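In: Here you go, sequence then predicted model.
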Amino acid sequence: MRITNTMMINNSLANIAVNKNQLSTLDTQMSTKKKINRPSEDPIIAIRALRLRSSLNEVTQYLEKNIPDANSWMKVIQGALEEGENVVSDLYKNCNQGATDSYSTEQRATLADDLQNLKETYYDQGNVDYAGRYVFSGYRTDSRLTFASEAEADNYSYSITQGLTADNFDTKYVYSNPVDVTDLESYINSTAAIPDVDRAEVYRMRLAYSDTDSNTIPVLQYQKTDASGKLVTDADGNPVMVNVADKYPIKSTTDDNAIPGDDEILYNANTGELIFGKNAYLETRNQKNLNVTYSKTNFDKGDVKPEHYLFYVRTYRQRCKGTCR
């Protein structure tokens, strides 16, 4: 093959151009301290650089913002828990003091006021926030644990479904033939015998709230089981529920000392209690997936909002007085 001078010159010029380009690239890298300046120079390196940049941004955010933010968040929680522990300790001390026989009625009334104040202080710890987010409100960080004012509390009505277990049942004593202690003189002056006070033990289940709606009877139900004890579901896989009131009627009462029949349940909206007759209690207490649904409208300032409880708040609606905004 014949190699001409022109070919040699062209090859030399091409090599010089390549070297100049490489020199320019290296000079640019040295001055800019960057491997590439345009993605087109090396697409693979460009993709790797973008991934590294994203990872670096995440690490920087964790280091400079997330970790300090989490530390501050934990300090707020720790402070609130420590204060709550101190409040519980004070509650315990006051209760022990109130149980002392030497305390007068006035002193016990003062202790009762102190207990109420300590209760409010305890719930206030549940409303602590960090950077505008309430730390004890679960994922509802924009909502206080308790109602902030009477106006706010008065705007809502809840229908609450509360899950139950056998641990939710206990017993209490009720009394009949009570003596009116405000009119003891009439008993002294009377020749009739002072009636004996009868005491009876009843089974009860306390709702999460007192002063519930008396015009709505609670719905108490549990999931049906077959002969082998297996939970029953319908064709769609939904639980088949049994309404307790179909067998044991639930009746409303305002008498704190009312005694239910063996086959009935009494509902005291004032105290937030269901009082069970013997048969109703024995059949209901160990049922699976037991729950009660009831309504409550009369909330007060400082009451815990139902949506922050472990049980499920099915619905709630705003009741507006005047103009709703």
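Out: Great, that's in hand. Residues are numbered from 1 along each chain as shown.
In: hey, let's count contacts and neighbours off CA atoms from now on
Out: Noted.
In: Now do the strands in the stretch 201-325 of the chain.
Out: 219-223, 241-243, 250-252, 265-268, 273-276, 290-296, 312-318 (DSSP state E, counting those that start in this stretch).
In: Tell me which of the ones you listed sits nearest to Ser190.
Out: strand 265-268 (34.9 Å; C-alpha to C-alpha).
In: can you list contacts of that closest one?
Out: Outside of strand 265-268, the residues within contact range by C-alpha atoms under 8 Å, 6 or more residues apart in numbering are 214, 217-218, 248-256, 258, 260, 273-277, 280.
In: second one coming, line it up with the first:
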Amino acid sequence: MRMTNKIMQNNSLYNINNNKLLEDKLSTMMSTHKKITRPSDDPVIAIRALRLRTSVAELTQYYEKNAPDAESWLEVTEGALKTVTDVLTEMSKQANKAANKDLEPSELEIIIGQLKALRDEVYSTGNTDYAGRYIFTGYRTDTTLSFEDDVNDQPKGYPRYEITEQVKIEDFDTINYTDRDVLNGITKDNYKDSAYNGAIEQGILNDENSNIHRLRLSYDGISADGVMEKSKITLPAGTQIKHGDGKVETLSANTDVTLIAGTKAELNNGTLTLSEGTSITLDDGSTVTLEAAANVTMPAGAEIVNANGEPEIATNTTTGTVTLTGFTQTQQFMGETVNTVSVTNDPDPYKQIYEANKKGDNLVIMIPETGEILFSNEAYKEIEKKAQTQPEMAITYRKDSWEKGDLRPEHYFACTGTTKSKDGTDKTINYNQEYLRGEGKKQVIEYDVGYNQKIQINTTADEVFGHAIDRDIDDLENALEELKEIEAIRNELDGVLKGLDEEKDADYEVALKRYEAADKAYSYIRENIHNMFGKTITKMQEHLDDTNVALTDNGTRNQRLDLISNRLMDQRTTFKTLQSENEDIDIAEVVVKLTSAELTYNSALMATGKIMQTSLMNYI
């Protein structure tokens, strides 16, 4: 084969270029510290790099962001719970101090004042937030646990709440009542009046009828409407209703349903015409609409708003367009009629129950100011019987006046809240309706902290911040007020007695009897407060136990998170090592190769230059 200069030149340039490309590749590897610059360089490395980079990115997200965020939330929760623990411990100490029978009412008043301040601190701690999110309010992280200001816009009353409490027979308790009515209104000026002839020791009563069964609601200051039942209407068989999923059902039998408050309907002589699309609630709590208009009978005594916007009670002669409130005037609990009686009534509600116990009457009284439902012995026996077949009972009531520190009901109960919209119309929100169907679940917030791994970060309000703390202090405060009243009477009569001479003054005997009656009443009430403080010690310890359990659970989650974080760190290190082994170069090896390539390249240039100086003409 004839070898020309052109062939030699082309071969030399080709080989030099290959050396240059190799040198360039090695130089790029040195500058990037990576084995490849494009997927086509090595598809296997490229595919593995994508997988490993994804794994490292996810582990970095978990380790550097999710886990620290979860840890911060848990640490904030821990700090709040420790504060509550300290406060409850102090409350227990104060209650223990107050259990001393030798303390005067003025001293008890100081202690109760301290208990109230400590109670406020407990609920204030419940409003702790993390990065603007309230940590104890479940999914409602934008809503405080308690009201931050007084809300009392009567008669509008916003926000108004219709609250349904679900209780059991174990929630009932007893309170002690001392019948001291014979001393009501007595003073140093009128103690001799014949109206007070019964104001003697025998007239002060505290016996087996004095222990009154009570169901204490979670709130006081509730609406005077009392305990209410929602208006029920009966849809006749054949009525078509449409469920939320669009499914139409034809009722095969007469069916009781609940009216939705605010529904407009035509009422003609007691017959209610519900239009197509009217919303109603089935017994399971689900909301449906009427597929077609239906005529039903209005419940007796149902409350409506007439066409003039005025409230009235529907009768069999009422006609016109009405708005249904969703309530009846009949107040019942477990089939027992509930009577609303104010604490200012004469006789007061406790006295009425006491008398019912003596007579063996069936009587139930609701006190709106204190949020208590009182039961005579006979009424309580009936409730006990019914509780055997219906262990969970529901009570619905309204409250539209709130004080700073009151717990918001939407965090605890199935309720309906009504507020004012910007346009001035009522805005109603239903909260936790699933509770009524027995489907209530904790509003647990979980963070992803690993592959298919989640951890709960929140503690819910019901675990720590119960209504009982506030209501127990209310009971003590009410009992102290009664003690101070009887103390004032006793001190006034004692002053009268000291100003009389036993031998010379004929009124001495009368004053002595009145004083002895007041002293006996004082002893009964003082003993009751002593017992109440004893129970308060136990209750505070129970609250403290609940808080310690929540604190322990929170600490357990934190420990688990530490273990997960350590594992994430190890996993990330492992995957980063694999990623480096897959992508990164061995610098020493590449340096040697690059140096060799440079030397080869330079040598090739020199050799080619020498060769190309000679041509075939030199051999002719």
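Out: Right, received. Where do you want to start? On a predicted model such as this, the values are computed, not experimentally measured, just so you know.
In: could I get the strands of the stretch 201-325 of the first structure as JSON lines with mean neighbour count and distance to Thr284 of the first structure?
Out: Below are the strands of the stretch 201-325 of the first structure laid out as JSON lines (neighbours: other C-alpha atoms under 10 Å; distance: least, C-alpha to C-alpha, whole Å):
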{"stretch": "strand 219-223", "mean neighbour count": "20", "distance to Thr284 of the first structure": "8"}
{"stretch": "strand 241-243", "mean neighbour count": "17", "distance to Thr284 of the first structure": "11"}
{"stretch": "strand 250-252", "mean neighbour count": "18", "distance to Thr284 of the first structure": "13"}
{"stretch": "strand 265-268", "mean neighbour count": "24", "distance to Thr284 of the first structure": "11"}
{"stretch": "strand 273-276", "mean neighbour count": "25", "distance to Thr284 of the first structure": "9"}
{"stretch": "strand 290-296", "mean neighbour count": "20", "distance to Thr284 of the first structure": "8"}
{"stretch": "strand 312-318", "mean neighbour count": "13", "distance to Thr284 of the first structure": "21"}
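In: I'd like the ones you listed as JSON lines, with distance to Asn117 of the first structure appended.
Out: Listed next are the strands of the stretch 201-325 of the first structure as JSON lines, based on distance: least, C-alpha to C-alpha, whole Å:
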{"stretch": "strand 219-223", "distance to Asn117 of the first structure": "35"}
{"stretch": "strand 241-243", "distance to Asn117 of the first structure": "41"}
{"stretch": "strand 250-252", "distance to Asn117 of the first structure": "33"}
{"stretch": "strand 265-268", "distance to Asn117 of the first structure": "27"}
{"stretch": "strand 273-276", "distance to Asn117 of the first structure": "25"}
{"stretch": "strand 290-296", "distance to Asn117 of the first structure": "24"}
{"stretch": "strand 312-318", "distance to Asn117 of the first structure": "28"}
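In: closest one to Asp142 of the first structure among the ones you listed?
Out: Across the strands of the stretch 201-325 of the first structure, closest to Asp142 of the first structure is strand 312-318 (C-alpha to C-alpha), at 17.4 Å.
In: Could you check how far that closest one is from the centre of its chain?
Out: Remark: strand 312-318 of the first structure is offset 14 Å from the chain centroid, using C-alpha atoms, centre = their mean, to the nearest Å.
In: Buried ones in the helix or strand containing Cys95 of the first structure, by neighbour count?
Out: Using DSSP states H and E, Cys95 of the first structure sits within helix 67-98. Neighbour-count burial for helix 67-98 of the first structure flags 73, 76-77, 80, 84, 87, 91, 94, 98 (criterion: 16 or more other C-alpha atoms under 10 Å).
In: now do stretch 189-198 of the first structure
Out: Going by 16+ other C-alpha under 10 Å, stretch 189-198 of the first structure has no buried residues at all.
In: So which bit of the first structure is stretch 483-490 of the second structure matched to?
Out: Under TM-score structural alignment, there is no match for stretch 483-490 of the second structure anywhere in the first structure.
In: before we move on, back to that, from the buried residues of helix 67-98 of the first structure, pick the one nearest Arg51 of the first structure.
Out: Trp73 (30.4 Å).
In: Contacts only, for that closest one.
Out: Counted by C-alpha under 8 Å, 6+ apart, Trp73 of the first structure has contacts 130, 135.
In: Tell me where the longest helix sits in the second structure.
Out: helix 508-583 (DSSP state H).
In: Which neighbouring elements make contact with that helix?
Out: Counting contacts by 3 or more C-alpha pairs under 8 Å, 6 or more residues apart in numbering; DSSP states H and E, helix 508-583 of the second structure packs against helix 43-61, helix 67-98, strand 446-450, strand 453-456, helix 468-498.
In: With distance to Met569 of the second structure added, can I get those in CSV?
Out: Shown next, in CSV, are these (distance: least, C-alpha to C-alpha, whole Å):
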stretch, distance to Met569 of the second structure
helix 43-61, 8
helix 67-98, 11
strand 446-450, 11
strand 453-456, 15
helix 468-498, 44
